[in-house]
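S.K.: Coordinates only, no sequence provided:
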């Protein structure tokens, strides 16, 4: 009873923190502030309540908000960019392979654990699929939570201070949808979610909501933005769901991996930022946009960052949608293929040669 009261107090404090951060105009205020409050409470040993339903509602709201930015012109643009979307997903997997062996050596974990810990996919999906390949579930879950938390904290701050504003029409410049219209959009999103779940796709609450809202907005049936209160609520629910993953019990005995995972996320982000620079030069898109396109962060968080910076949110969501589909659907196939080809063994021998040459 006492624990549930404390957990409820933490959730209220998280909401107040989000409101204060929003009043201070901090980037992703309703995601970051609640996430940090709940993460600190979880790491202190307080068991937070099961919030899976809350996370799904958050994905429903944020996914529909992203979809409502769709226009017919944006739909045509996504088709033109589709080859680069697939290439970018494969580049992300390639960077994961390059870092798997160094992470395995430094952390003392097996190849499977290292690979699924670094692969930029869904937390639950990577933990589940990784377990079938012999990975340690608790390590994979922690590393995946660190990846999302680090990127959702650092990228908005860095891009806001050092990147460029995209200058595109933001959600703030559009009228709120009337309540009955917004309710209809959410109802259509729920139907779409059922269909996406039926075909077995991953992340159905985010993808299903995005697809339905994008179809309605792109066809001209609705025009407007998600009302402010539901939009803040959706971000809040996503923020507390990320923070709750840092459970004290899960982190016992693997705290050393926490720092290594942070370091690997930063290295992966730097390597993908190099690819983003090349993509920017080729495509003519701004560097801030291409960094978000290629970032190993989550779809919802990166799309929200694009919204805050007035960047092309549908393009960002499209890139992450394609990567999410390819990674979550085929990651085990990629892993087995790399094992069959001996890719990890080749990287190990290369590292041994480099280490031997350095000792000389």
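M.R.: Arrived safely. The shown structure was predicted, so the numbers you read here are calculated from the model rather than taken from an experiment.
S.K.: Could you use CA atoms for every contact and neighbour count after this?
M.R.: Noted.
S.K.: pull the longest helix from this protein.
M.R.: Counting residues, the longest helix found in the chain (DSSP state H) is helix 72-107.
S.K.: That helix: how far from the chain's middle?
M.R.: Offset of helix 72-107 from its chain centre (Cα atoms, centre = their mean, to the nearest Å): 13 Å.
S.K.: Buried ones in that helix, by neighbour count?
M.R.: Residues of helix 72-107 classed as buried: 74-75, 78, 85, 88-89, 91-93, 95-97, 99-104, 107 (neighbour count, 16 or more other Cα atoms under 10 Å).
S.K.: C-terminal to it, which secondary structure element comes first?
M.R.: Once helix 72-107 ends, the next helix or strand along the chain (criterion: DSSP states H and E) is helix 111-118.
S.K.: Please, which helix or strand holds residue 41?
M.R.: Going by DSSP H and E, residue 41 is in helix 29-43.
S.K.: Point out the other elements, helices or strands, that that helix touches.
M.R.: Counting contacts by 3 or more Cα pairs under 8 Å, 6 or more residues apart in numbering; DSSP states H and E, helix 29-43 is packed against helix 2-23, helix 228-243.
S.K.: Specify the angle between that helix and helix 2-23 in degrees.
M.R.: Relative orientation of helix 29-43 and helix 2-23, computed by axes from the mean of the first three to the mean of the last three Cα atoms, to 10 degrees: 150 degrees.
S.K.: Now the element after helix 29-43, going C-ward?
M.R.: Remark: after helix 29-43, the chain's next helix or strand is helix 52-67, criterion DSSP H and E.
S.K.: contacting residues around that next one?
M.R.: With Cα atoms under 8 Å, 6 or more residues apart in numbering as the contact definition, helix 52-67 has outside contacts at 185-186, 189, 205-215, 217, 225-226, 230-231, 233-238, 241, 300, 303, 313-314, 317.
S.K.: Select only the buried ones of those in PyMOL?
M.R.: Selecting only the buried entries of the contacts of helix 52-67 in PyMOL, with 16+ other Cα under 10 Å as the criterion:
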select buried, resi 185+186+189+205+206+207+208+209+210+211+212+213+214+215+217+225+226+231+233+234+235+236+237+238+241+300+303+313+314+317
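S.K.: Return the subset of the contacts of helix 52-67 lying in helices.
M.R.: Within the contacts of helix 52-67, residues falling in helices by DSSP H are 185-186, 189, 205-215, 217, 230-231, 233-238, 241, 300, 303, 313-314, 317.
S.K.: next, the one to line up against it:
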């Protein structure tokens, strides 16, 4: 398969899977569906599609624009409320990411830089973009983040159910009917 038809096939697979994920109400369907669809077409047909640098740059600009456009004037007022607890939580997650990344590197499981980028908190797109921009294997970083992302998304209903139950029983003292986690 020549480069353009292969690239178009991967893009079509990405869009199709994203739409399927949307229909199934899977969170973050554009990213997770796009990743799964592109990977399925790439692997299913034995392709090795390289997305042209100009398209990668344009996509990075779009992601940055989409994230930046969500910042409103009241964002910083809300930010002050959770600055201290948020900073503590991020520091703990960063420390865990660095520790596990270092262990994976020492054990020879991953390259040190890819291990750190794979285990750092942040969006899949952002971490992969940073890794690719620094010259590292984006597929390794995507793989690790997809495991993290799907684990979090699949366990989220249970975590929310437990959080509501703990809140009602031990914080507010209410012992009412069980809430619906969805």
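M.R.: Alright, I've got the coordinates. The structure presented is a predicted model; accordingly, all values stated were derived computationally and were not measured.
S.K.: re earlier: what range in the second structure does the longest helix of the first structure sit on?
M.R.: Matched against the second structure by TM-score structural alignment, helix 72-107 of the first structure finds no partner residues.
S.K.: Any chance of TSV for the helices and strands packed on helix 29-43 of the first structure, columns distance to residue 221 of the first structure?
M.R.: Supplementary listing: these in TSV, determined by distance: least, Cα to Cα, whole Å:
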stretch	distance to residue 221 of the first structure
helix 2-23	31
helix 228-243	21
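S.K.: Deepest in the core, which of these is it.
M.R.: Mean neighbours per residue, mean count of other Cα atoms under 10 Å, is largest over these for helix 228-243, with a mean of 22.
S.K.: where does the residue mapped onto residue 276 of the first structure from the second structure land in three-state SS?
M.R.: Residue correspondence to the second structure (TM-score structural alignment): residue 276 of the first structure is matched to residue 101. Following DSSP: H, G, I helix; E, B strand; the rest coil, residue 101 of the second structure is assigned to helix.
S.K.: number of nearby residues for residue 101 of the second structure?
M.R.: Using other Cα atoms under 10 Å, residue 101 of the second structure has 24 neighbouring residues.
S.K.: right, and it touches residue 112 too?
M.R.: Yes: using Cα atoms under 8 Å, residue 101 of the second structure makes contact with residue 112 at a distance of 6.7 Å.
S.K.: ok, now which ones touch the residue sitting nearest the centre point of the second structure?
M.R.: For the second structure, the residue sitting closest to the mean C-alpha position, by Cα atoms, centre = their mean, is residue 124 at 3.3 Å. Shown in contact with residue 124 of the second structure (Cα under 8 Å, 6+ apart): 31, 142, 145, 146.
S.K.: now for the first one: what does it line up with in the first structure?
M.R.: Yep, that's residue 31 of the second structure we're talking about. Using TM-score structural alignment, residue 31 of the second structure lines up with residue 206 in the first structure.
S.K.: and what of the third one?
M.R.: With TM-score structural alignment defining the correspondence, residue 145 of the second structure maps onto residue 320 in the first structure.
S.K.: Which residue comes closest to its match once chain neighbours are left out?
M.R.: Nearest residue to residue 320 of the first structure in three dimensions, chain neighbours excluded: residue 299, at 5.3 Å (Cα to Cα, 6 or more residues apart in numbering).
S.K.: Mind telling me what residue 159 of the second structure corresponds to in the first structure?
M.R.: Correspondence of residue 159 of the second structure to the first structure, assessed by TM-score structural alignment: residue 334.
S.K.: if I look at the match of residue 31 of the second structure, how far off is residue 154 of the first structure?
M.R.: Distance of residue 206 of the first structure to residue 154 of the first structure, computed by Cα to Cα, to the nearest Å: 23 Å.
S.K.: Equivalent analysis for residue 138 of the first structure, please.
M.R.: Per Cα to Cα, residue 138 of the first structure is found 24 Å from residue 154 of the first structure.
S.K.: quick one, which of these two is more surrounded?
M.R.: residue 138 (18 against 11).
S.K.: residues touching that one, list them.
M.R.: Contacts for residue 138 of the first structure (Cα under 8 Å, 6+ apart) come out as 127, 250.
S.K.: Alignment lookup: it to the second structure.
M.R.: In the second structure, nothing lines up with residue 138 of the first structure, judged by TM-score structural alignment.
S.K.: and residue 138 of the first structure, what helix or strand is that in?
M.R.: Residue-wise, residue 138 of the first structure maps onto helix 137-162 under DSSP H and E.
S.K.: Now find how far off-centre that helix is within its chain.
M.R.: 8 Å.
S.K.: just stretch 45-55 of the second structure next, same as before
M.R.: 21 Å.
S.K.: measure it end to end?
M.R.: Stretch 45-55 of the second structure end-to-end distance (Cα to Cα) = 22 Å.
S.K.: Identify all contacting residues around stretch 10-29 of the second structure.
M.R.: Residues from elsewhere that reach stretch 10-29 of the second structure (Cα under 8 Å, 6+ apart): 30-42, 49, 153.
S.K.: Can you give the distance from it to the centre of its chain?
M.R.: That offset, for stretch 10-29 of the second structure, works out to 15 Å (Cα atoms, centre = their mean).
S.K.: Pull out the buried positions in it.
M.R.: For stretch 10-29 of the second structure, a neighbour-count test (16+ other Cα under 10 Å) marks 10-22, 26, 29 as buried.
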